[in-house]
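Undergrad: Any chance you could fold what I've pasted below:
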Amino acid sequence: MAKSGVFEGDPTTVVKAVELKKELQKMVRAIVDEDDVNLEALDRAQQMLLALRELKLKKTASLKLHNHHYDHEMASGTVPEEFKCPLSKELMRDPVIIATGQTYDKPFIQKWLKAGNRTCPLTQQVLSHTILTPNHLIREMITQWCKNHGIKLPDSVSYINEEGLTGADRDHFLSLLGKMSLTLSEQKEAAKELRLLTKRMPSFRALFGESLDAIPQLLSPLSQSKCESEVHPDLQEDVITTLLNLSIHDNNKKLVAETPTVIPLLIDALKTGTIETRSNAAAALFTLSALDSNKALIGKSGVFKPLIDLLDEGHPLAMKDVASAIFNLCIIHENKVRAVRDGAVRVILKKIMNRLHVDELLSILAMLSTNQRAIEEMGELEAVPCLLSIIRETSCDRNKENCIAILYTICFSDRSKWKLMREEESTYRTISQLAQNGTSRAKRKASGILERLNRAVRDEDVDIFYQGVAQKCTGWLLLNLRNDKFVKVKNTVAVAYHSLKWSPVVFAPSTKVYCDTAILSPYATAAVSRTTTTTTTTLSSPSATAASHDPQSYLHQAVAMNKETHAFG
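TA: Next comes the predicted model:
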């Protein structure tokens, strides 16, 4: 493990710092390598930097001593180095020896090992075992030194460490779990206390991860009820909130999500109970979905319909938790498909149009816009005017960026929306202003839309020109097909009709010129037999394969031929 530097002192802090650095390294590499980085990635990197800063500023001493003189001695740095724990940099109270022969303070090396480390923090040697042997000699020397300096050293069980748990605490925890299978009043009392303990003391959250039976015991009053009406609403609220609290602990996330009864009970809680129960169930799903493996597990459980229904209800207490859960889950592709299928686009757009929780919901909509069905629904639900108006109204760069990213996808997927975008640009210059003043990603998306719209205008101008020429050319051909003087022209047009089955004939992009098939048809059969003997034709004979024909080339030849014969009538 790399040196932790300023993060030395608390093994849990060391592990968190290393993990944060690894994640930050990946994020920075992605930001540097990716051309189309969105603001969420930058915000995530910023959050990781802030978390590292918090760890750096955190006091390395997790042990709170109750003696002022001892604090003074520690601050002055007079404690002999051999009496300090290599992890905490504090005077050891319960020195123990590990397999490599190094001495550490017991609670700190226990936390190091509990975090999954199987090496010596100082030497990085792999430990042959994790047995901790008391170092009585160092303990006696520390005690004597404290006496000589007038410092009172608390017993190892009386000082407060970050875990904050004693044997009595563990016994109380087990007794509370035992009450979850007793009478309703005892269940309610135990659930309420577990809720408070897991809220105030992170160490109690960790206890749930030490036993495979703890979570099923907690949930037993809910899972054993035959129907939802049998569950007392207060009991349900306390149990679900306790589940949320213990899910916050990183080491619990996988265990909680993979406990068979958890996700079904969270889905039930989304549908029933108090609004706080429903909101906390959504928050628990959000917390659990931090792990990618949990995202897939939760997504395929049928969670999106109740989440979207709760979002549709629009209760202020639940909106942010529900939106956060949907956003986290939709990071993986298969969950986007599920969310769109269960009606997320309609509900989210309705809320955005009413200007409710626009920030969170726009982020979800932008994420869903990579799904083709979602884009089709946005077009049907008049998303374009709404998104353009938000760009005009908002001062939030992230919202502008999300809006223009969605519009970019719509622009390249649904040409029927070009007119709306052109009208907006003509009236307000909304897109061009964002192309000049937006974030780097917003500028790219806005410029891409403008380029596509301008190219479409040029194509339409060409289409209009060819449509006029084609109409004149078709009129001339139909007029002269009745004249035997132009039999060879008839042959060629008839062969074209026969081989390409032009009905209608396509002369130019987006322009369909309908020919009188009643006039062309009589010539088709005869023309096929004569084509092989025709040595000179006014128009080039079509090739044998219909797929190789370019209808526009016939038009150009007809125009050239006309210059030598007649003017278009």
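
Undergrad: For the rest of this, base every contact and every neighbour count on C-alpha atoms.
TA: OK.

Undergrad: Can you mark which positions in stretch 411-422 are buried?
TA: C411, K417, W418, M421, R422 (16 or more other CA atoms under 10 Å).

Undergrad: again, but for stretch 175-193
TA: For stretch 175-193, the neighbour count (16+ other CA under 10 Å) marks 176-181, 187-193 as buried.

Undergrad: Also stretch 320-328?
TA: Buried residues in stretch 320-328 (16+ other CA under 10 Å): K320, D321, V322, A323, S324, A325, I326, F327, N328.

Undergrad: one more to put side by side:
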Amino acid sequence: MIQKFDRADRRILSFPAVRPGESVEPAILVDSLIALSRAICGFQPGLFATQRRNAREAVRQVRVLLEFFEDVRERGPALAAGSVSAVLLCFSELHTAFQKIRFLLEDCSCEGARVWILMRSRFVAAKFRVLVRAIGTALDVLPLDSIDAGREVKELVELVAKQAMRANFELDRRDEYTMRQVQSMLDYFEKGIEPDRGVIGRVLEYLEIRSWSDCHKEIKFLEGEINLECSEGNEREAPLLSSLMAFMSYCRVVLFEVLDHRSTQQADVAQHLETLSSLNPEDFRCPISLELMTDPVTVSTGQTYDRSSIQRWLKAGNITCPKTGERLTSTELVPNSALRKLIKQFCADNGISLANSGRISSDIARTIVPGSMVAAEAMKKLSRFLARRLVFGTTEQKSKAAYEIRLLAKSNIFNRTCLIEAGTVFPLLNLLSSPDAATQENAIAALLKLSKHTSGKRVIIDGGGLSPILSVLRKGSSLEARQIAAATMFYLSSVKGYRKLIGETPDAIPALVDLLRNGKPCGKQNAVVTIFGLLLHPGNQCRVIAAGTIPLLANILASSEKDELIVDSLAVLASLAENADGTAAILQTPVLPLIIRFLRSSASKTGKEYSVSILLSICSNGGRDVIEVLARDSSVTASLYSLLTDGTSHASKKARSLLKILLNSNERNRSRLS
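TA: The predicted structure is shown next:
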């Protein structure tokens, strides 16, 4: 059987050709050769920004052979006795070479890979030469006399064999010149010098990169290649890929003023991903070990590390913060219980064992430092450019600058650092009052990305950013802007002191509750998660209850089909139920049967644990009547017994305590009856 490959099955410039089996029928092999030949001949010259002559020559030779194979199939692949194995061997060699040529042509015409193919021009030209000569070698030993085909066709095959052996697939002079120009510009960036924009423009025109979205595709491709290299443990090409990605980011931001239609569609996708639809692991990694933190602690600089990692750092005699380089004023390690709860919830919901958390992708953590010196210098210049645009640009330029920051800071910690240090936070805060909905949304989304950085949180709060962000949360131009503002509040609330500040700010919690009432599912999700973060400050519990949160959470449990939203709503109720006033408010809603149902049927272990926590708090704060109601429901005790063996250690402990309360209640009732 002859296997076909899809573009997604392989890395670019890799050639996983599959050699046909020895038992393949001649007719099947010829059919497959025809299909491959037609696929190769379908590559038109206009598809190639580089390697045009080499691609054209390879296609030309395969086109001649396509005529030969079609003639063989039309006559029937009758082979002379004694030559079958020799012909099949040659056809198999041709089949393998054709597969690789098709892969090479796919790569040379791959959307988004133009600058990378340009920088690998020497390798690509050499590969064309090797593959075409492999065709010549196979044809040279092919016993044409034993194959039933027309004389003229056979003569063409002989001609192709000679040409293939002599073909000189060299690096195109224009490709080589452009490649050297790109390398020269990378050298300029490394020295802290901005290249001439006219030269950049000519390079992009040669590569047919003519719009914002064309440039964006190059960046996304390079980013994907970097992630693949690092995931495979082979980072040999990563510095060059990082340099090119930074160069193309500079081009996208500086040279292309207009966000074309295709990029607008990409923005819609990015917007969806910027909501807290689920907990994000990027903030759960220790900056030292790059693994999920099992015991997060905060040092005097405000940075959080896994306890074992920072202890090893301190025992080695270090007196500075590993991430910021600041001198530690104290070696005290303060437990970050809020983050620990979030990590625990994330792991439970995603079936992750903390013992094996190192297997989770560390793409984000890897970006703490730049991928190359070129990337570092280019990003610094780009950050200053964007900061100037935010202040002095036109309305359209300011909106685009905010959108560029939104993209650059999305998954790169070093980029966030540069953008914050360049002073982008204050002008972004000013843009939150823009009457233009797109500008406001881009600004709040950019601030969301920067708020994930410790310095970003501090600059936002110190710069009076809480008030304009709250204004967007309350009356933003769109529901999308409001839900992004809620997500930003969530990241700000991850700092212990800011939870108190946000809770005490008038209208902050009511605005979140209003989004919980009127928002879309993602907006409700963001509001619930942010409220959960604020509840980690005990003083906020009464404010959350007074804002009417509990009836809205009860409605969510009754009507929502979104598992993440249900689990997070249970988490908030579990926190509120620890308060006597919270228990009283919960009992005033028809939520108790729903909690029992989730305890009995939820697939989420975390959901079950929160359900048990709520019931345990209700029994502790709600009095004997509530206990007796639960004790009479046999499904409750059955679910609790199940958790003793199948639940997490915390869930099992809570289930045991609740069972004891319910069993004691039943025992008292039996004693009274007797």
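
Undergrad: Quick one: the helices in the stretch 351-500 of the first structure, in order.
TA: 358-368, 372-380, 383-393, 397-413, 418-428, 430-437, 440-480, 487-500 (DSSP state H, counting those that start in this stretch).

Undergrad: what packs against the longest one?
TA: What that stands for is helix 440-480 of the first structure. For helix 440-480 of the first structure, the elements it packs on are helix 397-413, helix 430-437, strand 505-508, strand 511-513, helix 551-564, judged by 3 or more CA pairs under 8 Å, 6 or more residues apart in numbering; DSSP states H and E.

Undergrad: Give me the angle between that helix and helix 430-437.
TA: Going by axes from the mean of the first three to the mean of the last three CA atoms, to 10 degrees, helix 440-480 of the first structure is angled at 140 degrees with respect to helix 430-437.

Undergrad: from the chain's centre, how far out does helix 440-480 of the first structure sit?
TA: The chain centre lies 38 Å from the centre of helix 440-480 of the first structure; the measure is CA atoms, centre = their mean, to the nearest Å.

Undergrad: next one: the shortest one
TA: The chain centroid and the centroid of helix 430-437 of the first structure are separated by 27 Å under CA atoms, centre = their mean.

Undergrad: List the buried residues of that helix.
TA: Quick answer for helix 430-437 of the first structure (16+ other CA under 10 Å): T430, I431, S432, Q433, L434, A435.

Undergrad: does the counterpart of V425 of the second structure in the first structure count as helix, strand or coil?
TA: In the first structure, V425 of the second structure lines up with I215, judged by TM-score structural alignment. Of the three states, I215 of the first structure takes helix under DSSP: H, G, I helix; E, B strand; the rest coil.

Undergrad: got a list of what I215 of the first structure touches?
TA: The contact partners of I215 of the first structure, by CA atoms under 8 Å, 6 or more residues apart in numbering, come to F208, V256, T259.

Undergrad: Translate the last one into the numbering of the second structure.
TA: For T259 of the first structure, the aligned position in the second structure is G463, judged by TM-score structural alignment.

Undergrad: Would you check how far apart S611 of the second structure and S478 of the second structure are?
TA: 34 Å (CA to CA, to the nearest Å).

Undergrad: Of these two, which one has the most company?
TA: Higher neighbour count among S611 of the second structure and S478: S611, with 27 against 14, using other CA atoms under 10 Å.

Undergrad: can you tell me which residue in the first structure aligns to the more buried one?
TA: Aligned partner of S611 of the second structure by TM-score structural alignment: C403.

Undergrad: Give me the neighbour count for V14 of the first structure.
TA: Counted with other CA under 10 Å, V14 of the first structure comes out at 22.

Undergrad: brain fart, L557 of the second structure
TA: L557 of the second structure: 21 neighbours (other CA under 10 Å).

Undergrad: can you check N252 of the first structure too?
TA: Quick note: N252 of the first structure (other CA under 10 Å) scores 18 neighbours.

Undergrad: Can you list the residue ranges for helices in the stretch 301-450 of the second structure?
TA: 307-315, 337-350, 373-392, 395-408, 413-421, 425-431, 437-451.

Undergrad: go on, the stretch 201-350 of the first structure?
TA: Going by DSSP H, counting those that start in this stretch, the stretch 201-350 of the first structure shows helices at 202-207, 214-223, 233-247, 253-258, 262-271, 275-288, 292-299, 304-313, 316-329, 333-341, 344-353.

Undergrad: what about those helices, which gets the closest to V493 of the first structure?
TA: Nearest to V493 of the first structure among those is helix 333-341 (49.6 Å), distances taken as CA to CA.

Undergrad: The closest one vs the second structure, average offset?
TA: Mean deviation of helix 333-341 of the first structure relative to the second structure after superposition (mean CA distance after the TM-score superposition for the first structure): 1.6 Å.

Undergrad: which residues of the second structure does that helix align to?
TA: Under TM-score structural alignment, the match for helix 333-341 of the first structure is residues 538-546.

Undergrad: do the same with stretch 236-250 of the first structure
TA: Stretch 236-250 of the first structure corresponds to residues 440-454 of the second structure when matched by TM-score structural alignment.

Undergrad: Also stretch 76-88 of the first structure?
TA: Per TM-score structural alignment, stretch 76-88 of the first structure has no counterpart in the second structure.

Undergrad: ok, for the residue nearest in space to the middle of the first structure, nearest residue in space, not its chain neighbours?
TA: For the first structure, the residue nearest the mean C-alpha position is I331 (2.9 Å; CA atoms, centre = their mean). Closest residue to I331 of the first structure apart from its sequence neighbours, by CA to CA, 6 or more residues apart in numbering: M367 at 7.5 Å.

Undergrad: Give the equivalent position in the second structure for that neighbour.
TA: M367 of the first structure maps onto S575 in the second structure, by TM-score structural alignment.

Undergrad: Please tell me how far that match sits from L534 of the second structure.
TA: 11 Å.

Undergrad: what's the answer for Q440 of the second structure, then?
TA: 25 Å.

Undergrad: just E564 of the second structure next, same as before
TA: From E564 of the second structure to L534 of the second structure the distance is 18 Å (CA to CA).
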